[in-house]
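Student: Based on what follows, work out the 3D shape:
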Amino acid sequence: MIRKLVLPVRRMLHGTLRKLFNFLPQKRRFAVYRNFVDCDPAPDERLVLKIAETKEELAECFSLLHDAYVGSGFMKPDPSGMRVTIYHALPTTTTLCAKYDGEVVGTLSLIRESVLGFPLQRIFDLTAIREKRGNVAEVSALAVHRKFRRTGGSILFPLMKFMYEYCTTFFDTRHLVIAVNPKHIEMYESLLFFERLTQNVVENYDFVNGAPAVGATLDLAFAPEIFRRHYGSKPPKRNLYAFFTEVKLPNIKLPQRRFYTTNDPVLTPELLDYFFNVRTHVFSQLSDRKKCLMHTIYDLPAYQAVLPAISEGSQDGSARRRHQRFSVRCPAQLSLVAPDGAQSKIKLEVFQLSRYGFKAHALHPIPINVWGEAMIKLGPSEVSRIQVAASRDSGEGIYGFRLGEPDLIWRKFVNALYSGSIHADLENATRFMTDR
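Tutor: Below you'll find the model as predicted:
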């Protein structure tokens, strides 16, 4: 009887304290958060941090993620018992895992840019980040096993250190971006000093079952100095500066690379088939356009049998040409990297565009079916950066281009064109396209 009374009282007390805490000024709240940091510089040797690379490790990561997302309402239960997205299928995505006594108890994925872009670029503008130097990666799919969620940071902080070390030494990444639930954003702001991409909350983010989301970014070039100022004088278990930049954890197993590469692809044709065809229906549920993009990413013969079939008429781009075209005059620049590493920049003038492609004049020859980054000025202060490839040479310096995944600026611009207005509505056109 007493126990039945104690539990509701505890919940009520906790709720009251939480409300009072929220009334504190932000600076005070963040200081309180930092006082609860618990980063053990000598974790239990049973903890191992590594890249998920085997079928068993990936399956445990996807299952842990599924249970965490279902429990938080970020997805509906899937018959596979896994959360697997198309971004997990990319060779530019790396899934990290924390294993305790051989069991996966923590995971997160780092998504580097590809022709499919980032999940959050559908709803957040990354222009300001792209204007700075350095590669961008989205931190996604973070989950910690329920039995370790109340043990301070015994799994979370070592996993974050692994992420930091991997990004700064192996992944050639400077800018991290995240899209998180508003309830969790202050943890990233106060402990890791992420800065919001915008103060606005996106109320319906389809990537997490329509839950609200806040976007934020961390510049890893400046992170060590920020950490030093706020954590440098704290004791070892509170000192995230030393933990991230000085402490060497033998628990971390960094990849052994034969060549100087910046990615660690682990998906063989067999693993792709197992996770995206057999256990889930991720490949079959893609649009024809995204199926075509997957074929451009995995253009080796060994992968063709497991990639999703493309419907007749889509391979030559005819499905894309059904989209309405618009006449424009937009200056642009195409950046290409040759196999020997040499970079070239070619000026373009885009004169016609649609949702997933454009035509442009070029002063110099452009190779066909070679992906590069196009920087297109859509307005006085609207610049879109998209992965593109020239799909056809119409002669006289006119090329047709196909797009990878459009960014937010491009989507806004095209939506404004479809709605018949291209001035004030450019900022307000937020009717995002659904392109599974």
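
Student: Could you use CA atoms for every contact and neighbour count after this?
Tutor: Fine.

Student: Hmm, S327 is touching L353, no?
Tutor: Yes. Under the criterion of C-alpha atoms under 8 Å, S327 makes contact with L353 at 6.7 Å.

Student: These two: who's more crowded?
Tutor: L353 (22 against 13; other C-alpha atoms under 10 Å).

Student: I figured the more buried one hits R329, correct?
Tutor: No. Contact between L353 and R329 fails when scored by C-alpha under 8 Å: they sit 9.7 Å apart.

Student: List the contacts of I346.
Tutor: Going by C-alpha atoms under 8 Å, 6 or more residues apart in numbering, I346 touches 333-335, 362-364.

Student: now do F275
Tutor: Here F275 is in contact with V84 (C-alpha under 8 Å, 6+ apart).

Student: Doesn't it lie inside a helix?
Tutor: Yes. Counting by DSSP: H, G, I helix; E, B strand; the rest coil, F275 is part of a helix.

Student: any idea how far it lies from M82?
Tutor: Per C-alpha to C-alpha, to the nearest Å, F275 is found 9 Å from M82.

Student: and what of V414?
Tutor: 35 Å.

Student: mind listing the helices for this protein?
Tutor: 2-22, 26-35, 55-72, 127-130, 156-169, 185-191, 223-231, 240-245, 269-273, 288-297, 301-304, 408-419, 425-428 (DSSP state H).

Student: Just name whatever secondary elements the fifth one is in contact with.
Tutor: Other helices and strands packing on helix 156-169, by 3 or more C-alpha pairs under 8 Å, 6 or more residues apart in numbering; DSSP states H and E, are strand 47-51, strand 93-100, strand 103-112, helix 240-245.

Student: want to put them side by side, so please do this one too:
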Amino acid sequence: MSTYSRLRNLVHQAARKLFALLPKGKRHTIYRSFVDCDPEPNQRLVLKIAETREELEACFKLLHDAYVSSGFMTPDPSGMRVTIYHALPTTTTLCAKYNDQVVGTLSLIRESAIGFPLQRIFDLTNVRKKEGNIAEVSALAVHPRFRRTGGTILFPLMKFMYEYCTTFFDTRHLVIAVNPRHIEMYESLLFFRRLTSTVVENYDFVNGAPAVGATLDLKHAPDILREAYANKPLRRNLYHYFLETTLPNIQIPHRRFFTTNDPVLTPDLIDYFFNQRTTVFAELSDRKKTLLHLIYDLPEYRKVLPPLPDKQADSKIRRHQRFSVKCPAQLLSQGDEKAIPIEISEVSRYGFRARTSRKIPGEVWLTAVIQLGAQEVSRLTVQVVQGTDQDDKHYSGFRIGEPDLVWRKFVTALYQGHTHSDLDQATRFLS
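Tutor: Sure, this is the predicted structure:
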């Protein structure tokens, strides 16, 4: 490194330290002064859903290089960052292309049986109280050539994300898990609010880097943005940019039916990315392999999914220790206006047994809202696996998709024998 480069780095480090000493409100004001959103981007810029093998591969490669350079992952032989969440039909990958080259990408991961990454380390109870679907904003990367160009790619990509979520993706709440170095950008520009004041010091999804969780309620975002940017010139006004500007660069997805997601992965694409180019499927746990088969319950997909565990392995999965409880809960299904009350009598890590007021159909995913304690509420994606009648009462066994943080803490406390007020202390290692 040259003397000039070393000197420049020292100056930048000193400036960051001085900036960090400013009051939070002042720092956020300075961040907003840097906004520069062009209402008429270059026509060579196109924003669309990544749907072809070439587009998806370019997104995954861009993401890989960005994560490796930031220390968020070790280099993968494929040169791509591909996760199990990219395989889900409820995940949409957006891309920005300039001169037909992918220069920006982000993925929107909506809830499914496998959930989304940050629910393992952050409690979403307060977000769920407001109702509405949740999607995690993940896998954001911008090509190095455009990182210092005043948001030439980032702001159009963010606008596309906002329009897609509010118009097509049936999403009210966005959640993010970002490195502490970047959280103030989201807080100051878009008014994300932190899920907790503490930092998770070791987030395994990004190679053990620290993470901060935050959320944005899209229902109230227009009013917040309008007030914050009311007196700003148009190029620095994100309210005007997100809600009043039309970008012809955005290619709106064409849908035949009134669906709320845009699955693009054909069996061939799944086989290419998750079997041939990477080892994502091969490294899945038996439980997640089973969940994947339940999500893609079609013959043409089964051929490319990882083999299901044999009966012996499956029996081992089911032999989790069970605990006797008495927890009130409700089952909700899409399109069913009335919740079904149930009472849970036994729980394990990935399932529970409950008394139900009526027979619950199998082979459909339901939402279970479970009162685990006076202040602890878990919301899980579940499916009936067996039902029995006993003394004019109906009992059902349920499998859980991906447990949320509240459920994980609850069951861990049971395993450790801590079921009283020190639950948080007994499970502090989880967060």
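
Student: TM-score of the superposition?
Tutor: Overlay of the two chains. TM-score (TM-score structural alignment, normalised by the length of the second structure): 0.97; 427 aligned residues with a C-alpha RMSD of 1.4 Å.

Student: Including mean neighbour count and distance to S318 of the first structure, could the helices of the first structure go into TSV?
Tutor: Output for the helices of the first structure, formatted as TSV (neighbours: other C-alpha atoms under 10 Å; distance: least, C-alpha to C-alpha, whole Å):
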stretch	mean neighbour count	distance to S318 of the first structure
helix 2-22	11	55
helix 26-35	14	53
helix 55-72	20	36
helix 127-130	14	31
helix 156-169	20	39
helix 185-191	18	43
helix 223-231	16	47
helix 240-245	22	50
helix 269-273	17	27
helix 288-297	19	10
helix 301-304	12	21
helix 408-419	22	19
helix 425-428	16	28
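
Student: Would you mind saying which of these lies nearest G317 of the first structure?
Tutor: helix 288-297 (8.5 Å; C-alpha to C-alpha).

Student: average distance between that closest one and the second structure?
Tutor: Superposing on the second structure and averaging over aligned pairs (mean C-alpha distance after the TM-score superposition for the first structure), helix 288-297 of the first structure comes out at 0.4 Å.

Student: For that helix, grab the matching residue range in the second structure.
Tutor: Under TM-score structural alignment, the counterpart of helix 288-297 of the first structure in the second structure spans residues 286-295.

Student: mind checking how far the matching stretch is from the chain centre?
Tutor: 19 Å (C-alpha atoms, centre = their mean, to the nearest Å).

Student: Leaving out the residues flanking it, which one is nearest to R411 of the first structure?
Tutor: F432 (7.1 Å; C-alpha to C-alpha, 6 or more residues apart in numbering).

Student: Distance check, that neighbour against L334 of the first structure.
Tutor: Following C-alpha to C-alpha, the distance that separates F432 of the first structure from L334 of the first structure is 26 Å.

Student: R321 of the first structure is nearest to which of the helices of the first structure?
Tutor: That would be helix 288-297 among the helices of the first structure, by C-alpha to C-alpha, at 11.3 Å.

Student: still on that earlier bit, more neighbours, F432 and L334 of the first structure?
Tutor: Legend: neighbour count by other C-alpha under 10 Å for F432 of the first structure and L334, higher for L334 (22 against 12).

Student: Map that one across to the second structure for me.
Tutor: By TM-score structural alignment, L334 of the first structure lines up with L331.

Student: residues touching its match, list them.
Tutor: Counted by C-alpha under 8 Å, 6+ apart, L331 of the second structure has contacts 339-342, 366-369.

Student: G104 of the second structure: neighbour count?
Tutor: Neighbours around G104 of the second structure, by other C-alpha under 10 Å: 26.

Student: which one is it nearest to, not counting chain neighbours?
Tutor: Leaving aside its sequence neighbours, G104 of the second structure sits nearest to V142 (C-alpha to C-alpha, 6+ apart; 4.3 Å).

Student: Narrow the contacts of L331 of the second structure to those that are buried.
Tutor: Burial by neighbour count, judged by 16 or more other C-alpha atoms under 10 Å, picks out 340-342, 366-369 from those.

Student: now, which of these lie within strands?
Tutor: Per DSSP state E, strands hold the following members of these: 340-342, 366-369.

Student: From T92 of the first structure, how far off is R10 of the first structure?
Tutor: R10 of the first structure is 46 Å from T92 of the first structure, by C-alpha to C-alpha.

Student: likewise H323 of the first structure?
Tutor: From H323 of the first structure to T92 of the first structure the distance is 29 Å (C-alpha to C-alpha).

Student: wait, what's in contact with the residue sitting nearest the centre point of the first structure?
Tutor: Nearest to the geometric centre of the first structure sits E138, at 2.9 Å (C-alpha atoms, centre = their mean). Residues in contact with E138 of the first structure (C-alpha under 8 Å, 6+ apart) are 110-112, 118, 120, 176-178.
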